[in-house]
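Engineer: need a 3D model of the sequence below.
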Amino acid sequence: MEAVAQQRFGAAAAEAVEAWRSALAGWRDQAEQEQLRRVNEYFNRRIRFADDSVVWSQTDYWATPLETIGRGAGDCEDFVFAKYFSLRELGVPEARLRMTYVRAHIGGPASSVTQAHMVLSYYPSPEAVPLVLDNLITDIRPATARPDLAPVFSFNMQGVFVGGAAQATSPVDRVSRWRELLQRMRSEGYTP
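Structural biologist: Just a heads-up that it's a prediction; the model follows:
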């Protein structure tokens, strides 16, 4: 992965990938809650938020973790994918993680101005209120403490979940950008 980062983005990107891999190795034996905190903080501090049009010259591009780290910038989806795959690599079970599309109320929960946004949801148990890992705020909070976010749907490797469903309603391969993301990750030497 470092060689790919070096080739595509330069020496600084290769060093950033090496630092990420080293950080993950150091967190492997930590408690799951600590892994969540560390991964969330790591990406929120090291990746600059920027729209896809600025970073990739496209209106909507789902970057791989290597691409996000290599560029040092990304939008909300890019933060989520980097956190998701980092936590999966640390051994956090698939069933506990979902990438969640939300409508974010800009200016607070009472605002009528909304924007599409993505966060990473962590379910300590199947019926628990999920914790929200977000690039907009550093704190990891329960979804009930985030009235500014209205969930639309979520997904992981198990499938797509609509509303608060505990079971996937359709296979994730229907999300074409997800398939493309996984193919690019494999070509970078990462096996999700």
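Engineer: CA atoms for contacts and neighbours, from now on please.
Structural biologist: Noted.
Engineer: so for this protein, the centremost residue is which one?
Structural biologist: The structure's the chain has its C-alpha centroid closest to residue 80; by C-alpha atoms, centre = their mean the separation is 1.2 Å.
Engineer: ok but that residue is inside a helix, no?
Structural biologist: Yes: secondary structure assignment places residue 80 in a helix (DSSP: H, G, I helix; E, B strand; the rest coil).
Engineer: alongside the first, I'd like the structure of this one:
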Amino acid sequence: MWRVVARSAWHAVLFAWGLSLIFPPTELMAGTPVSSVDRADQPFGLSTSRVTTGTLLEKWLDVEHEVDDDRRVLRLCDQDRASCRSRTALRFLAIVDGARNLQGRARLGEINRAINLTVKPMSDLALYGAEDVWSPPLATFARGAGDCEDYAIAKFVALQEAGVSADDLRIVILRDDVRDEDHAVVAARLDGNWLMLDNLHMAMAGDQQVRDYYRPIFLIDRDGVERYSGASSASGGAARGNERAIGQILH
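Structural biologist: From the prediction side, this is the model:
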């Protein structure tokens, strides 16, 4: 057992440096989380690690390409509404317009309320005859229905179109242990606090308020997918979490 008497700040620095030599960082294998993110930067105040492989990452990258296509359509329609041939894009932009002139919590609340009212909750099984299908915003609006991750993706894009910085937005995958299912929401940072935009509620709760009934598993930001440290999922266990955590999302 180490016994150190901190006689001065300098001794403390030397001791910390010595520990770094004795216990060097473990080299991470490909396919594992590769970096720890400052917990102050993430919802729930917990540290996360970047996910580099797995079904969840592949699913997000696939829908992200479709989201990029939607952004191009929205940009063209926003520049020239009269020539826009996509009624779906115009409907989406109408929601964005309603939030652009608002600030702070009012802007977030307007996007949350409008998309909750526009999209009808329906499972992937009912919509597509398959489970775990992720849709970009315009596809969701065209169908007028979707499950929780479809709401979250639409809000994630709408908030950015309305002027919210991507640095202040996350899609968070939560675990409801009581119902034994996963759920997706958007987390938006406002004045240093994270608010949850949930398709099940019009009111926006803070991240610490929902800890009583939700446990964070994954988050998605502009750079990709991260896993909360020590998180497990519906598939049972952190080691397999990035492979199947979203399979039970049916809200």
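Engineer: quick one: stretch 149-161 of structure 2 aligns where in structure 1?
Structural biologist: Following TM-score structural alignment, the partner segment of stretch 149-161 of structure 2 in structure 1 covers residues 77-89.
Engineer: list the contacts for the nearest residue to residue 145 of structure 2 once chain neighbours are set aside?
Structural biologist: With sequence-adjacent residues excluded and distances taken as C-alpha to C-alpha, 6 or more residues apart in numbering, residue 145 of structure 2 is closest to residue 120, at 4.3 Å. Residues touching residue 120 of structure 2, when contacts are defined by C-alpha atoms under 8 Å, 6 or more residues apart in numbering, comprise 144, 145, 146.
Engineer: to which residue of structure 1 is residue 120 of structure 2 aligned?
Structural biologist: Correspondence of residue 120 of structure 2 to structure 1, assessed by TM-score structural alignment: residue 48.
Engineer: quick one: that match from residue 70 of structure 1, how far?
Structural biologist: As defined by C-alpha to C-alpha, to the nearest Å, residue 48 of structure 1 lies at a distance of 12 Å from residue 70 of structure 1.
Engineer: ditto for residue 90 of structure 1
Structural biologist: Residue 90 of structure 1 sits 21 Å away from residue 70 of structure 1 when distances are taken as C-alpha to C-alpha.
Engineer: more neighbours: those two, which one.
Structural biologist: In this view residue 90 of structure 1 and residue 70 are compared by other C-alpha atoms under 10 Å, and residue 70 has more residues nearby, 24 against 20.
Engineer: for the more buried one, what are its contacts?
Structural biologist: For residue 70 of structure 1, counting by C-alpha under 8 Å, 6+ apart, the contacting residues are 5, 9, 12, 13, 14, 16, 17.
Engineer: and residue 107 of structure 2, by the same measure?
Structural biologist: 99, 100, 101.
Engineer: what of residue 55 of structure 1?
Structural biologist: Contact criterion C-alpha under 8 Å, 6+ apart gives 71, 73, 74 as the residues in contact with residue 55 of structure 1.
Engineer: quick one: which of these is most hemmed in?
Structural biologist: Within those, neighbour counts (other C-alpha under 10 Å) peak at residue 74, which reaches 26 neighbours.
Engineer: tell me where the stretch 101-250 of structure 2 has strands.
Structural biologist: Ranges of strands within the stretch 101-250 of structure 2 are 120-121, 145-146, 169-176, 181-190, 193-197, 205-206, 215-221, 224-228, based on DSSP state E, counting those that start in this stretch.
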